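Asker: Structure of the sequence below:
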Amino acid sequence: MGINYPNGKKFTPAENPPARQNNGRKKPKKDLSFSNRGKTLEDELNESNSYYLSRGQAVIHKKPVPLQIVKVDYPSRNAAVVREAYFRTPSTTDYNGVWNGKHVDFEAKETRNKTSFPLKNIHEHQIRHMKQVSDQGGVAFMIIRFAIPDRYFAIPFPLLESSWERMQKGGRKSIGLDEIEKAAVEISPGMYPRLDYLPALEQLLGKTESEEQ
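Answerer: Model (predicted):
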């Protein structure tokens, strides 16, 4: 498709298990990275959002892409393949919704860079949108996954904004991992949900409020 921009069960251990049962060795822990191999950050967030929704913790969804379909082929009677489409308007951010009485709005990005996040992965209109959300009392932020060390961070909008302004003035075109580790909150992946990012978001709000005082 061509797309063009217009601009649980309780475990009860057996009593006195046979000595030969593991030869005395402990059962290895489940490898979370292996069990989630092949999933994208979007997949992980969608699953986490479904978990939050089912438990009444938050209502957050991925925004639909505003496409204008131009050309469609029908290789079979029950199948349609979009061959050409345009963005009707520039997309804003990936996710929005309501949590704890607050509007939340965030972008999700992955990078294979090990020491920094390239700002070329986001766009000016997205920065502008997040600022508008923040100015209205909403919570704007970004979730970044560093693929190589497999680390996740919730990035506060002020760090994103200041890094963008620095680039606009001729400074570095990325946010260093050291800057992220200092200002952001790291999210430790788990099982249910895979990315429990709401506690990280609460920490971000606490940091922001303390800085404003």
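Asker: Please count neighbours and contacts with C-alpha atoms only from this point.
Answerer: Will do.
Asker: Please enumerate the strands of this protein.
Answerer: 2-4, 59-62, 67-76, 79-87, 95-99, 102-111, 116-118, 139-146, 151-156, 174-176, 185-187 (DSSP state E).
Asker: could these be laid out in CSV, adding distance to residue 33?
Answerer: CSV is the format used below for those (distance: least, C-alpha to C-alpha, whole Å):
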stretch, distance to residue 33
strand 2-4, 32
strand 59-62, 24
strand 67-76, 34
strand 79-87, 33
strand 95-99, 24
strand 102-111, 16
strand 116-118, 21
strand 139-146, 13
strand 151-156, 11
strand 174-176, 24
strand 185-187, 14
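Asker: Please provide the structure for the following sequence as well, for comparison with the first:
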Amino acid sequence: MSIRYPGGKKYQPVSKGESKNKPTKKDYSFSNRGKTLEDEVNETNDYYLQHQLAVVHKKPIPIQIVKVDYPGRTRAVIREAYYRTPSTTDYNGVYNGKYLDFEAKETKNKTSFPLQNVHEHQVVHMEQIRQQQGIAFLLVSFSSIERYFFLSSEKLNFYWDRMKQGGRKSITLEEFEQAGIEIIPGYTPRVPYLKAVDQYVTCKESEDETRDE
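Answerer: Next comes the predicted model:
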């Protein structure tokens, strides 16, 4: 069983002769293939934290352990566990005085994102965050074509309601291009989603100013 810290990073034991305080060089290589969206977002969050740009972490999963076996004095194996409560979204934190809350999803589909990848309680949670003036969004990776999109909770609600009313059960790539904000992957950070957050905030402020006129 792999052990992960709250940020999603795997625990790596320190071998004999290796200093615990020895600085490790992080690999943010653009050419490092095979990483999941979670890996990429976690590395991006590490970059943001190290450069004091934002504090965003992966939420711990609320698991209740029921049965544990001890095959050895220093070993424990979890045999049975269950979720105490339904998980909400993957990540939350603070950026430039604003609360961020988002779900990160990836699909190998090249033309659409299936809405079955999102749960209704997550959609409700993001809407509640938005109503409290937080910024809630869906971060989607079309992994087969290496394209990333920011989709606000307002836009997600539109497509979710369309599905509930009998419409299509996915969001097309074209709809992401029109309603979302594309995130161009880079070297460091790999998935610079804060640029999309900035763009979203600017658009919202413009809309508010126009409404007040």
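Asker: what's the TM between chain one and chain two?
Answerer: The TM-score (TM-score structural alignment, normalised by the length of structure 1) is 0.81; 182 aligned residues with a C-alpha RMSD of 1.6 Å.
Asker: Turn the strands of structure 1 into JSON lines, columns for mean neighbour count and distance to residue 167 of structure 1.
Answerer: Output for the strands of structure 1, formatted as JSON lines (neighbours: other C-alpha atoms under 10 Å; distance: least, C-alpha to C-alpha, whole Å):
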{"stretch": "strand 2-4", "mean neighbour count": "12", "distance to residue 167 of structure 1": "26"}
{"stretch": "strand 59-62", "mean neighbour count": "18", "distance to residue 167 of structure 1": "28"}
{"stretch": "strand 67-76", "mean neighbour count": "12", "distance to residue 167 of structure 1": "30"}
{"stretch": "strand 79-87", "mean neighbour count": "14", "distance to residue 167 of structure 1": "27"}
{"stretch": "strand 95-99", "mean neighbour count": "17", "distance to residue 167 of structure 1": "25"}
{"stretch": "strand 102-111", "mean neighbour count": "19", "distance to residue 167 of structure 1": "18"}
{"stretch": "strand 116-118", "mean neighbour count": "18", "distance to residue 167 of structure 1": "11"}
{"stretch": "strand 139-146", "mean neighbour count": "23", "distance to residue 167 of structure 1": "18"}
{"stretch": "strand 151-156", "mean neighbour count": "22", "distance to residue 167 of structure 1": "17"}
{"stretch": "strand 174-176", "mean neighbour count": "18", "distance to residue 167 of structure 1": "8"}
{"stretch": "strand 185-187", "mean neighbour count": "20", "distance to residue 167 of structure 1": "23"}
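Asker: among these, which is nearest residue 35 of structure 1?
Answerer: strand 151-156 (15.9 Å; C-alpha to C-alpha).
Asker: In structure 2, which residues correspond to the closest one?
Answerer: Against structure 2, the aligned range for strand 151-156 of structure 1 is residues 147-152 (TM-score structural alignment).
Asker: Stretch 177-191 of structure 1 too?
Answerer: Counting by TM-score structural alignment, stretch 177-191 of structure 1 pairs with residues 173-187 of structure 2.
Asker: which parts of the matching stretch are buried?
Answerer: 173, 176, 180, 181, 182, 183, 185 (16 or more other C-alpha atoms under 10 Å).
Asker: Among the residues you listed, find me the one that's closest to residue 75 of structure 2.
Answerer: residue 185 (40.8 Å).
Asker: I'd like to know how far the closest one sits from residue 35 of structure 2.
Answerer: 13 Å (C-alpha to C-alpha, to the nearest Å).
Asker: Tell me how many other residues crowd whichever residue in structure 2 pairs up with residue 54 of structure 1.
Answerer: Here residue 54 of structure 1 is matched to residue 50 in structure 2, going by TM-score structural alignment. Neighbours of residue 50 of structure 2 under the rule other C-alpha atoms under 10 Å: 11.
Asker: Once you drop chain neighbours, what's closest to the residue nearest the centre of structure 2?
Answerer: Closest to where the C-alpha atoms of structure 2 average out (C-alpha atoms, centre = their mean) is residue 104, at 3.2 Å. Nearest residue to residue 104 of structure 2 in three dimensions, chain neighbours excluded: residue 139, at 4.6 Å (C-alpha to C-alpha, 6 or more residues apart in numbering).
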